[in-house]
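> Got a predicted model here, sequence first, then my questions.
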Amino acid sequence: MLLALYLTVIYIILFTFLNGYTFIFAETYGFSEGITGLSFIGIGIGLCLASFLVPFIYRFAKQDLAKIKAQGGTRLPPEFRLWFAMLGAPAIPISLFWMGWTARPSISYWSPLVASVLFGYGILCVFISSYQYIIDSYETYSASALASVTLIRYVAAGGSVEYAIPFYTNLGVPWTCTILGAISALCVPLPYLFFVFGPKIRKRSKYAVV
């Protein structure tokens, strides 16, 4: 339920954030419609940067799995999947605060563009981790778990398209991004809490693996 809430919040922020690009780059910096579209490349670069974590986490996985096998175990615990989220979750509120308060004519447009790279990085890390953790935690029931999470996420986030533009229009870029950053910051501790207390939580479920 908490991961479903986290992914829903992330999706609401994502949809609201993307609607703000017109306000951030077209109105603030005078970008044309085409150049504003190119600004989304920053998020794409951030998504690619998240892949650079794979070799490091894979090396940790091999080391931990060797220790577990030496103790008679056969596989890594689901909590190992949370490394991506723990390394990426703080990047989301940081990027939102960064973009919100530096997207102004007196500051170079490179500042919000670099912030968008951090945003893309954080978003992918959280999504990779959350889905892998749910799959490993529920195994046989993972399809049902993922379906419920996806349904909740899309239903809740779909409404963000309706209020995103009025949000930016009435509050402006700085305060809209600040509110989104504050909401995402409240969810940042979740992957760390699951990393520590995940085994105890899974023991209380009749569907999760122990």
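Thanks, I have the structure now.

> Could you use CA atoms for every contact and neighbour count after this?
OK.

> ok, which stretches of this structure are helices?
2-19, 21, 33-38, 41-50, 53-70, 83-88, 91-102, 110-138, 142-158, 160-187, 189-203 (DSSP state H).

> can you put those helices in CSV and add distance to residue 210?
Shown next, in CSV, are those (distance: least, Cα to Cα, whole Å):
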stretch, distance to residue 210
helix 2-19, 18
helix 21, 44
helix 33-38, 46
helix 41-50, 29
helix 53-70, 15
helix 83-88, 19
helix 91-102, 31
helix 110-138, 8
helix 142-158, 14
helix 160-187, 25
helix 189-203, 6
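
> Turn the ones you listed into a markdown table, columns for mean neighbour count.
Below are the helices of the chain laid out as a markdown table (neighbours: other Cα atoms under 10 Å):
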| stretch | mean neighbour count |
| --- | --- |
| helix 2-19 | 20 |
| helix 21 | 17 |
| helix 33-38 | 12 |
| helix 41-50 | 18 |
| helix 53-70 | 13 |
| helix 83-88 | 22 |
| helix 91-102 | 23 |
| helix 110-138 | 22 |
| helix 142-158 | 16 |
| helix 160-187 | 17 |
| helix 189-203 | 15 |
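
> Of all residues in this structure, which one is nearest the centre?
residue 123 (2.9 Å; Cα atoms, centre = their mean).

> residues in contact with it?
Residue 123 makes contact with 10, 47, 88-89, 92 under the criterion Cα atoms under 8 Å, 6 or more residues apart in numbering.

> nearest to residue 160, of those?
Comparing the contacts of residue 123 against residue 160 with Cα to Cα places residue 10 closest, at 11.4 Å.

> And stretch 69-79, end to end?
17 Å (Cα to Cα, to the nearest Å).

> oh, I was asking about stretch 134-142
The first-to-last residue distance of stretch 134-142 comes to 6 Å (Cα to Cα).

> where's the nearest residue to residue 168 once chain neighbours are set aside relative to residue 98, distance?
Nearest residue to residue 168 in three dimensions, chain neighbours excluded: residue 176, at 6.0 Å (Cα to Cα, 6 or more residues apart in numbering). The gap separating residue 176 from residue 98 is 12 Å, by Cα to Cα.

> Ok, residue 88 next?
Distance from residue 88 to residue 98, by Cα to Cα: 16 Å.

> picking up where we left off before, contacting residues around the residue nearest to residue 168?
Counted by Cα under 8 Å, 6+ apart, residue 176 has contacts 100, 167-168.

> how about those in a markdown table, adding distance to residue 34?
Below are those laid out as a markdown table (distance: Cα to Cα, whole Å):
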| residue | distance to residue 34 |
| --- | --- |
| 100 | 22 |
| 167 | 24 |
| 168 | 21 |
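
> Show me which of those residues is closest to residue 77.
Using Cα to Cα, the contacts of residue 176 come closest to residue 77 at residue 100, 38.1 Å.

> and here's the other structure:
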Amino acid sequence: MTRPFVLLFKEPIVLCLSMYTAIVYGTLYLFFTAFPIVFQTTRGWSSGVGGLAFLGVGLGMLIGTALAPVNNKIYLRATRKSPTGRAPPEARLPMAMLGGALLPSAIFWFAFTSTPSVHWIVPILAGVPFGCGMLLVFSSIINYLIDCYLMYAASALAANTVLRSLLGAVFPLFSTYMYQNLGNAWASALVAFLSLACAPMPFLFYRYGAKIRARSKFSPNMPPAPPAPVAATASTSTENASKVAQPDSDSALEPEYAADAGLEEEQARQAELAKRKAGDQIV
């Protein structure tokens, strides 16, 4: 029960990346309050029409999901290049770098286009890079934590979930007052600055993550991959080749010799039966 909190407060990787995902998660829940303010209160949309503003975020998440094969190719390339046959955990972070660049850009875009003088499609389109970046950051960081801590991955994810859920619950509590006091533009810009401050984290852990993991007692050193059984494979192939090269004795017989052998066996069998009958008659 205590290990998630130990990881959260003693492991820099868990603490920093959990804080990052918590801010992104809190921003998502803050938008559930900000979008009605921007599109319904400011622009006068109805509740039903105002809900359509989230289509941009949904489209961005679909694009982020479609980028999963690209992420897999990057990871497989790192696996092939690794001398141990296993990709380092940092190979999970390139997509988080992309997502980290998309998130503040999208929130700044939304912040300064949320006024009624700007066409309504412009702030809605800002949701596309936000949804894509959010999905990329989440998926990359979760996979990175799993690869870093292996048998302690459940505790690392629990710590991440606790902090993320906490900020997701807190952000909507003050979002209405923040937008009323700061205005639509600067209230959103404040969240964008938070996201911008967290954006370098994937880059830093990509560069220094291996050194940080080496000092951790919870991040096990991955053993090298076992070598391929070359000798066993060679001996097996030699045995198979010898079996192929040496035909079976029965199949190697010529047809006429095989027929003669069968005839001799039949004659011997009949002679044995005749002897048994003769013995029975004598008895």
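That came through, no problem. Note that this is a predicted model, so its numbers are computed, not measured.

> what's the TM between chain one and chain two?
TM-score for the superposed chains, counting by TM-score structural alignment, normalised by the length of structure 1: 0.94, backed by 207 aligned residues with a Cα RMSD of 1.2 Å.

> that older thread, and residue 27 of structure 1, which of the helices of structure 1 is closest to it?
helix 21 (9.1 Å).

> Now for the counterpart of residue 209 of structure 1 in structure 2, how many residues are close by?
Here residue 209 of structure 1 is matched to residue 220 in structure 2, going by TM-score structural alignment. Neighbourhood size, residue 220 of structure 2 [other Cα atoms under 10 Å]: 16.

> Skipping its backbone neighbours, what lies nearest residue 220 of structure 2 in space?
Residue 220 of structure 2 sits nearest to residue 149 (Cα to Cα, 6+ apart), 6.7 Å away.

> The one you found maps to what in structure 1?
The equivalent of residue 149 of structure 2 in structure 1 is residue 138 (alignment by TM-score structural alignment).

> contacting residues around stretch 146-162 of structure 1?
So stretch 146-162 of structure 1 is in contact with 3-5, 7-9, 11-12, 15-16, 19, 131, 134-135, going by Cα under 8 Å, 6+ apart.

> Between which two of the residues you listed is the distance greatest?
Across the contacts of stretch 146-162 of structure 1 (Cα to Cα), the longest gap, 31.2 Å, separates 19 and 135.

> Which of the helices or strands spans residue 235 of structure 2?
helix 230-245 (DSSP states H and E).

> what range in structure 1 does that helix sit on?
Using TM-score structural alignment, helix 230-245 of structure 2 lines up with nothing in structure 1.

> related to what we said a few turns ago, OK, contacts around the match of residue 149 of structure 2?
By Cα under 8 Å, 6+ apart, the neighbours of residue 138 of structure 1 are 145, 207-209.

> at 10 Å instead, please
Residues in contact with residue 138 of structure 1 (Cα atoms under 10 Å, 6 or more residues apart in numbering) are 78, 144-146, 202, 205-210.

> can you check residue 130 of structure 2 too?
With Cα under 10 Å, 6+ apart, residue 130 of structure 2 has these contacts: 24, 27-28, 56-61, 64, 99-107, 109-110, 136.

> repeat for residue 6 of structure 2
Residues in contact with residue 6 of structure 2 (Cα under 10 Å, 6+ apart) are 14, 155-156, 159.

> Now do it against residue 216 of structure 2, distance only.
Counting by Cα to Cα, the gap from residue 6 of structure 2 to residue 216 of structure 2 is 12 Å.

> Over to residue 133 of structure 2?
Residue 133 of structure 2 is 29 Å from residue 216 of structure 2, by Cα to Cα.

> likewise residue 235 of structure 2?
Counting by Cα to Cα - residue 235 of structure 2 and residue 216 of structure 2 are separated by 43 Å.

> again, but for residue 53 of structure 2
In terms of Cα to Cα, residue 53 of structure 2 sits 44 Å off from residue 216 of structure 2.

> Between those two, tell me which one has more neighbours.
Comparing residue 53 of structure 2 with residue 216 by other Cα under 10 Å, the one with more neighbours is residue 53, at 20 against 17.

> Which position in structure 1 pairs with that one?
For residue 53 of structure 2, the residue aligned by TM-score structural alignment is residue 39.

> which residues does that match contact?
Here residue 39 of structure 1 is in contact with 21, 25, 31, 109-110, 112-113, 116 (Cα under 10 Å, 6+ apart).

> Taking the residues you listed, tell me the two that lie furthest apart.
Taking Cα to Cα as the measure, these have their most distant pair in 31 and 116, spaced 16.1 Å apart.

> Identify the residue of structure 2 aligned to residue 81 of structure 1.
Alignment note (TM-score structural alignment): residue 81 of structure 1 maps to residue 92 of structure 2.

> wait, residue 63 of structure 1
With TM-score structural alignment as the criterion, residue 63 of structure 1 matches residue 77.

> show me what contacts that match?
When contacts are counted by Cα under 10 Å, 6+ apart, residue 77 of structure 2 touches 87, 91.

> next one: residue 97 of structure 1
Contacts of residue 97 of structure 1 by Cα under 10 Å, 6+ apart are 112, 115, 174-182.

> what two of those have the greatest distance between them?
Maximum distance among the contacts of residue 97 of structure 1 (Cα to Cα): 17.6 Å, for 112 and 182.

> pretty sure residue 196 of structure 1 is touching residue 79, no?
Yes. Judged on Cα atoms under 10 Å, residue 196 of structure 1 makes contact with residue 79 at a distance of 8.2 Å.

> picking up where we left off before, state the distance from the residue nearest to residue 220 of structure 2 to residue 14 of structure 2.
For residue 149 of structure 2, the distance to residue 14 of structure 2 - Cα to Cα - is 10 Å.

> Find residues that contact each of those two.
7, 155-157.

> Give the aligned equivalent of residue 106 of structure 1 in structure 2.
Checking TM-score structural alignment: residue 106 of structure 1 goes with residue 117.

> List the contacts of its match.
Contacts of residue 117 of structure 2 by Cα under 10 Å, 6+ apart are residue 43.

> Give the aligned equivalent of residue 133 of structure 2 in structure 1.
Aligned partner of residue 133 of structure 2 by TM-score structural alignment: residue 122.

> ok, for its match, nearest residue in space, not its chain neighbours?
Residue 122 of structure 1 sits nearest to residue 88 (Cα to Cα, 6+ apart), 4.3 Å away.

> from memory that neighbour sits against residue 189, does it?
No. Using Cα under 10 Å, residue 88 of structure 1 is not in contact with residue 189; the gap is 11.5 Å.
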